[in-house]
Each structure stands twice: as structure tokens, then as C-alpha cells.
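need a 3D model of the following:
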Amino acid sequence: MNPAENSSTAANGASARGAKDHIVIFDTTLRDGEQCPGASMTFEEKLQVATLLDDMGVDVIEAGFPIASDGDFESVREIAKTVKRSVICGLARANPGDIDRAGEAIKPAARGRIHTFIGTSPLHRQFQLQLDQEQVYERVISSVTRARNYTDDVEWSPMDATRTEHDFLCRVIEAAIKAGATTINVPDTVGYATPEEYFELIRMLIERVPNSDKAIFSTHCHDDLGLAVANSLAGVRAGARQIECTINGLGERAGNAALEEVVMAIRTRGDIMPFETGIDSTHLMRASKLISTVTSFPVQYNKAIIGRNAFAHESGIHQDGVLKNAETYEIMTPESVGVTKNALVMGKHSGRHAFREKLKDLGFSLGENALEEVFKRFKDLADRKKDVYDEDIEALVGDEILTAHDRVKLVSLSIVAGTRGPQRATIRLDIDGTERMEEAEGNGPVDAVFNVIKKLVPHEATLELYQVHAVTGGTDAQAEVSIRLKADNGEVTGRGADPDTLVASARAYLSALNRLRARVARTHAHAATP
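Just a heads-up that it's a prediction; the model follows:
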């Protein structure tokens, strides 16, 4: 068995070769995904996501960028302590400090990896790094060599590989493998390549680099042209055996290749892609909902695999075909990705035991305090809403996950609105255990709500996004509101749900504001660290 196969075996616990080639799934939701503006996660949320990724069979979890902050370092280190099956990876630039910090962060992991990178394209060398080819070449060797002092599982990436001169790209990849890199990632950093180009690039590298057989080649494709999944699969067909991806395609700009799409494409089209992954696809919907909840990024209705309409059929011809044989219009079953068909669930007479079982069916595991809070809100909702659906319960759980550690909480809200102004909101908040009440006017009831919150919790953030959609059908449906606030130290998002749209708006605004306050507190704490 050659070193590439040994590396794949270490990552997967099974031989890389067999009846079907194993594709290593490298999830970077917690690193590249979190870099998406407004998508930051708390320490507890990152642990929850990492645990789910481990449960669903992800081979490698890129848990963060340890040098970025003390918070990132601690979350990577804690994930390394907690997760037992997946390889835990820390990202590092080609700097000694970055590599040392990543090495310390992954130290507790049963299996740890350092992923180090440097820009190689002419644009990156000239404008970002101010380095010539020889200087970049030397940094490749020194960074990989240093990373090997911490682990024998080292991944190296030439950033902006798809716009790098082929001769130079081959030279630095050969040097990285010689220095000890066991995985070579080939990033389409700006989402510029087409599937044909990316296929030829991977094939060229495997054929031209003399020691290419001693490493696994990996894809890392961004979705700026909507080609991330197509490019990733083209790379695999050309010989790559690792795909870097994120849940829901989350990531910078237009995002990354979506994990759920590459996994189900490989599974569904085994006739032309004789590969396999270790992913339990029945966890995909649960993972999508968790990421959507903790980041407050809604999933578009027509999103492939996990969108609300992915298995919906409205056309009469389609409905008739599906009723006769689902395969007429469905190339995979809803159950295969974790979609439950029992949508209508419970009512006001349902007890705690039945509610707990329903949460298990939906893939949620809550502590006793969180369970009691969600159950109370479920009972309140059941008194106000005729039918309670799975989506309603998911929205309640999402609210609880987002607000469990909030220091500012909504106690009560009343609104004066209508055609005759001015619109006025009166709100009572619990702020660090002390209740305070204020009122304010606004240009409409939503504006009044946000104005009174700003009086109680002064801040300089600006509202970048306000979005409302109904969780289910019907006039008594819960409203789910998404908010994005922008401040000097970045963007944050929040989400809230309630049958009253104005209450949901207040919850969402407070969710975002609490995240903003937590980010400011972390920044101050890091600044005070010697």
C-alpha cells in the first residue's frame, strides 16, 4: 500500500481502495463556513455542530483557524478533546506562529491534522504577499516541515491554484509532498474554474508531479459561478479523493460546495461515479437545520437535497406520477436524506413524554432546562394555533438554541399601530437579570420595536437585513424573522419565531444584538490577554 493509501486509511479507518474508491469528506463549515459574513457561532454551538458532523460520518472536520483569536483556539482545542472518530483539523498560514498555534490546538485530538496554505497565483504573490516565486517556494517547504513536527497528517494548499502558472504549481506541490504533506488541496479560491478546466487541472497535476502518488489530492471549490459542486465532482473523476465542502454550501461570498449535494450526487449517480463516502445521509436534513439555526441563515426553498421544496410536487402531472410510482419524479427518497413524512404532529393535550419523543424523531437532544422551556412555548403555541406541525416545533427549538445563553431577553411587548399614527411600542426586557421597561415611537410598528430596544440597549449597529417568512401555511402560522446587524467589528445575524410577527421581530433583533454584545465582550477579553 502506498503512502497515499496509508493516509486515506488513517483518515477513514478503512482501505482507500476496494470495489469503490472511498472519497474523504472534509467538512469546513466551522472554518470557511463561519467566515461567511454574519454566520459566526458561539463556543457551545460549534461543539454541537462538531458532534453532529462526527455522528454523521464526516472524515475530517476543519474546526477553525486557531491563530485568529483565543475563542477560535479554545473551540478547536475543545472539539479535539470531544470528537473521537473524525480527524480534527486546524488551519494555519505559512507562518511559524500560525502553525505552532494550530499544533497546540489539535494536540488533544485522537487524530489531528494541520492544514497550511499560501497564495501561489501571480495576483496573490504580487499584491497580497509581495513575494516572488522563490520566496513562496521556500515558505512552502518551511511551513510543511514545521507542521510535520506536530503531526504526520499535514495538508497543504496553494491558494488560488486555478489561476497559478502550471509549471510553478507543479513545482510547489512536488516540494510540499517531499517536505511531508500527505494531502494536497487544489483550491478554486475565487470560484473561477469550469468543470472541464478543473478536471484537466487535477489530471495534469497527478500526471506531471513526480511524487503525486505519495499524497491524496483534494478539491476545494467556491460557488461564485454556481459550479462548486460540479467542479468538485469533476476533480474526483480526474483522480482527487477528498472533497472539501460545507453544510448548506455555507461559506465566503457565494459559498462552498455543499456537502449534502456532493454526497447525494455520488450516491445517486454511482453508475458514472463509482465512489463511496462514509456519510450517513439520513442525518443531512438534521445537519442542514442545525446550521441554519445556529447561523440564522435560512435555506432557500428550492435548495437541492434539503430545501423545503426538494420533494414537493405541485404539478398535476408530477403528482399523478409520484402517486403511481415515486421514481417517476424522485431520484432519491425523502427518507434517505432524513425528511420525515409525518408533518402533522401534536396538539395542546400532548404531554411531555410525547413531546420528548417527537424531538427525538426530529433529531434534537435538549437538556432538561431547555426541554422545559421549549415545552412551555409549545403549549402556549398549541393554545393559539389550531394545528402544530414539525416545522413549528423546529422553529421553537431553534429559538431556544439561539437564545439559551442570551443576557438580554424579551419579557413582554405591546404595540399601538394602525392607519392613524404614530405607531408606538412598549417593551419590557430582562437585562442581565434586571427587568427594565421603555416605550418609543417609529415609522411603523417594526421600527417602533427596534427603536425602543435601542433605547434600552444602546448600540451603533445598522440594520442590514430584515426578512419575514411563514413557518407553515395558514393565517395562524408562526412568523420566522431573520435580522442582520452590521457594526465596526463585523456582521451578526439573529432569528426569532412567533405567531405574532412583531414579537418574532423583537426576538430576532434581540438575538442578533446578543451576538453582537458577545462578540464585543470577546474582543475586549482578547485585548486584555498578555
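
please count neighbours and contacts with C-alpha atoms only from this point.
Fine.

tell me where the stretch 51-200 of the chain has strands.
With DSSP state E, counting those that start in this stretch, the ranges of strands along the stretch 51-200 of the chain come out as 60-64, 87-93, 112-119, 154-159, 183-188.

off-centre distance for the third one?
Taking C-alpha atoms, centre = their mean, to the nearest Å, the mean C-alpha location of strand 112-119 is offset from the chain mean by 20 Å.

sequence B follows; please return its structure for comparison with A:
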Amino acid sequence: MMEQVRIFDTTLRDGEQAPGFSMNEDAKLRVARALAALKVDVIEAGFAAASPGDARAIARIAEQVEGPVICSLARTTEADIRAAGAALANAPRKRIHVFLGTSPIHREAKLGLTPAEVLEKIRTSVALAREYADDVEFSAEDAIRTERDFLVEALSVAAASGAMTLNVPDTVGYTTPDEIYELFRHLVAHVDRPREAVFSAHCHDDLGMAVANSLAAVRGGARQVECAVNGIGERAGNCALEDVVMALKTRADVFGVSTGIDTTRLLAASRTLAQATNSPPPRNKSIVGANAFAHESGIHQHGILKNRETYEIMKPEDIGLATHGIVLGKHSGRHALVARAKALGFALEGEALDRAFAAFKEVADEVGIVDTARLMAILAGSGREGRQSFWSLKKIDIRSPASAKAWPVARVELEHGERGLVTDLASAPGALDAAFAAVSQIMGVPARVDKIELQYIAADAEEPASDGQGANVLIEITLEVEGELFSGRARARDILPCCLAAYIDAAANAEAVSRFRQTPSERAEAA
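Down below sits the predicted model:
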């Protein structure tokens, strides 16, 4: 049986304290529940002494979240340790995580302590923490830049005082895999500790090596990895939980260890965090990014359709992703189009395939990714000559109310290949909502906005535009129509028209799917 590596999750402490990732108490509780479902070994729920809100969040998690050990960070001060003990009082399983800088620069510039004073602080603080929790962890902050002999002595003192987890943080993300491997080998050989004491690695990503360094530490003898969902954390972030877990699972032949993580909950945990922080991971983020199991290249798609193992080393189902993995775009070939069409109930061959493929390529050049709804719109028209008519935005006018209590009015003008120009008015509490309502009235597609993502793409500073900005806006929108979700996207110079164009795109997809599902008589009646 393989040795198990503990997964210590610090999303709610190191991750949450990073700029842009702050969470309120309710959000922290939701994320903690997702982490418990993921079966992490330890949840570092916060830093109790940092603020009353942090202490309350830790206490709520301690009371309401079952399964993992619940942990609070504390400096080597009596006030911090007592605050951590109070916040964790109701946790069935609890840990106090005490830390102190040990490197020369921390001792001299930050703490103003001699090496002997540092060792005494470690001794007394760990002993005090043991009064509140049987499970105590000690971190030698900036361990990587600490003299090896002094680091060995500091960790030995912590172990003698009752710390059963000895954490070796690369606080500034400075180390390399070879270096940290050798360091852990040295510590395993020289630190005086009880047999059951566990060495832990906590790596930051300043040089982009947090996951590689954590894995090297495991090879060197670490049996706990401190990490965060989506890799969030101070500065460039922490070791990404999903990355290190799937690396240990996928390459168990190399590392020879396992974790207790339910990997099918990885995607759910990532999405819960993204919702709580309004910060989704980048599309190309490993494991949980939108492109992690997506294939657009025609050559890759052909291989995947034959055998997934040609281009996938993990199964998407292993992380909780139910997907076919084929993304249709301008690089896709006929094999992928035929396979997706078949899954949607269309048998493409001969001239119908030629027309559908030509129409597909034309749309893909315009919008990039051709989602299911957009593809169905193309396929629904593949049996006849000519391309299907679409709606497009011609003009939008917003009339601001004179009274603070009145609603703005939007006048929208759309053009359709068969119906020509159509104009309508709508009023709503917000200008954008009013414009959306007018579009829905014209198209006959009642919709609710589920999500809008906006990217402001600045122009090159060395090539100034005539208008002084020259930037573009990219909008991706998701609409809910009769219980189903439909996506749309658009790129434009101005935000408001771009939002409307994306809304029209998504509503047109919903309209196409609805028309496809109609019987021939219903279609004739609608026409």
C-alpha cells in the first residue's frame, strides 16, 4: 500500500488574503464545504487574530464543517495563539499553525531577534498552542533562505515542544526542484523528532515552480503539501491543489504516494471558489481551466475520436467534468463536425456535409468557438441552399430619465435578413437591462442573463490610436431561456453595443434550437 500525502488546503487563509480574492463569512463557509467534499486533510480556515471577521469565519467553519481538521494560523504571540484556540474551540478536529521567520533577513530586519531568541519563541509558543490543541504545526517562515544548521535546530526545537507537523515554506518562491529535494533529504536525515512527525512543504509560485517544487519536496520526504484551489495566494500564488493532486495520481509510478482526495470533486471546488471570489481560473489553467480537456485542432480531434489516450493523459471524468472534449472552431476538421452532428441527431454526408462544413467554417472564422446551440443553428440550415438569416444590431439609443426614481428607456434597432429593420422600446431599472429587454421583444426570445464576462483589451501603447485608446471589448454572455443556458460572444469598440451584440448572438442560438425542435407544421405556422 502506498504512503499517503496529506493535503493541507490554505485557500481560505493564504489564498484569501491575496488582493482580489477576499471573501465574506458566507462565501468562506461555502468554499469550506466544497473542500470537505473534496476530502482535503486540513482546512486552514483563516488567521483568527487578523480580524473579528476572520475569527468568526473560522468559528463557523469549526462548528459546521465536518471531516477535515480545521486550522487557524497564529504568530508566536500569546494573543494570537489564544485567539486561534478560541476560534477553534468547537471543532471536533483542530490544529493551531504557529509560524516564525528563521532566515537571517527575517531575524534581523523584521523581528530584531537573535538566533537564541528565535528558538525560545518557538519553544514557548508551540508549548502554549498545545494547551489549546493536540495538533500543532510549526512553520519556519522563509525556510529556504535559512542556514541549514539553524533550520535543523529550529525544527528540532519545535518538535521537542510538541509540534507534530514541521512546515518548510518557500515563502518568497525562490527555490528550485533540485534544491528543495536536497533540503528535504537533509532535514529528514538530521532533524530530531518523533517518528510520527510529518514534514510539510509550502511553495509559492513567484518563479512559476510552486507545483514542481512541491512535488520535488514529496520525493525528498515531505508527507504534507500546503496548497490552494486554483493556485491562489500571495503575489503569484501558491502551489495549485488540483495540479499537485493530479500529478501524484497520474504519475504514481514516479512518486509512489497517494492522497485521500476525491478527485471527481476538483472541478466543483474550483467553480465554487471562482463564484465566491468572482475570479475564474484562466482558460489555459491546467486541470480546471476551460481548455484543459478541450481539443480544437483537427489532427488532435481525429486522434481523440479514435482513442482518447492519443492526446489525453487524464480522463475528464476523473476531475468531475462530463464532456466530449471536442471544441469546434476554425481549426476543426470534418471528422469532428460529423461526430458532433451525429451526437445531436444529424447524419451529415455528401452535399449536406459540404454545405454544413462551409457554413461552419464561415461562422467559426467570425466567432472563434462554435458552441452546441450555434452548431445546431448551422445544422438546421444545412439541408437547404444559402445561409440562414441572422439578427444584427444597427442602432441603440438610451434616454436617461429626468427623475431619479424613473427608469431609463432603450430604443433598439435590429436588422434581419428576411424581416428587415425592426425597432422596439423597453424600460428597466438599468440602461443595459432595458436594452436587453428591447432585444428580447424584437426577437421573441424571453431570456434572463445568467452571466456576463467582460475583457477590456488595451491597444499597444507604442501604437497610439486616433481616438487615444484604440482598445477593444470582448463580451461573453450566458442567457437562461426556458431553463436552458445559451452562450454568445462579441467583440467591439464600445461596451454597450458589444453587450447587445453578444446578447443577440446567445438569443439567436436559443431561437435556432427552439426552431430545430419544432415539428414541420409548427415551423410553417411560426413562419
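
quick revisit: closest to Lys81 of the first structure out of the strands of the stretch 51-200 of the first structure?
Across the strands of the stretch 51-200 of the first structure, Lys81 of the first structure has its closest neighbour in strand 87-93 (9.5 Å, C-alpha to C-alpha).

which part of the second structure lines up with the closest one?
Residues 69-75 of the second structure are matched to strand 87-93 of the first structure when aligned by TM-score structural alignment.

after superposition, how close is that stretch to the first structure?
Average distance, stretch 69-75 of the second structure versus aligned residues of the first structure after superposition (mean C-alpha distance after the TM-score superposition for the first structure): 0.3 Å.

show me what that stretch is in contact with.
Here stretch 69-75 of the second structure makes contact (C-alpha atoms under 8 Å, 6 or more residues apart in numbering) with 13, 41-49, 58, 61-62, 80-81, 84, 87-88, 91-100.

burial count for Thr333 of the first structure?
Counted with other C-alpha atoms under 10 Å, the neighbours of Thr333 of the first structure add up to 12.

what range in the first structure does the strand or helix carrying Lys342 of the second structure sit on?
Per DSSP states H and E, Lys342 of the second structure falls inside helix 334-343. Aligned using TM-score structural alignment, helix 334-343 of the second structure spans no residues in the first structure.

which helices and strands does that helix pack with?
Helix 334-343 of the second structure sits against helix 298-306, helix 350-367, with contacts defined as 3 or more C-alpha pairs under 8 Å, 6 or more residues apart in numbering; DSSP states H and E.

can you tell me what part of the first structure the first one aligns to?
I take that to be helix 298-306 of the second structure. Counting by TM-score structural alignment, helix 298-306 of the second structure lines up with residues 316-324 of the first structure.

how about the spatially most central residue of the second structure, secondary structure?
Note on the second structure: the residue nearest the mean C-alpha position is Pro281, at 3.5 Å, using C-alpha atoms, centre = their mean. Under DSSP: H, G, I helix; E, B strand; the rest coil, the three-state class of Pro281 of the second structure is coil.

check the gap between it and Ser270 of the second structure for me.
8 Å (C-alpha to C-alpha, to the nearest Å).

overlap of the contact sets of these two?
The contact sets of Pro281 of the second structure and Ser270 overlap at 230, 288 (C-alpha under 8 Å, 6+ apart).

returning to what we had before: in TSV, list the helices and strands packed on helix 334-343 of the second structure along with mean neighbour count and distance to Val244 of the second structure.
Converted to TSV, those look like this (neighbours: other C-alpha atoms under 10 Å; distance: least, C-alpha to C-alpha, whole Å):
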stretch	mean neighbour count	distance to Val244 of the second structure
helix 298-306	18	25
helix 350-367	17	35
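
cool, thanks, talk later.
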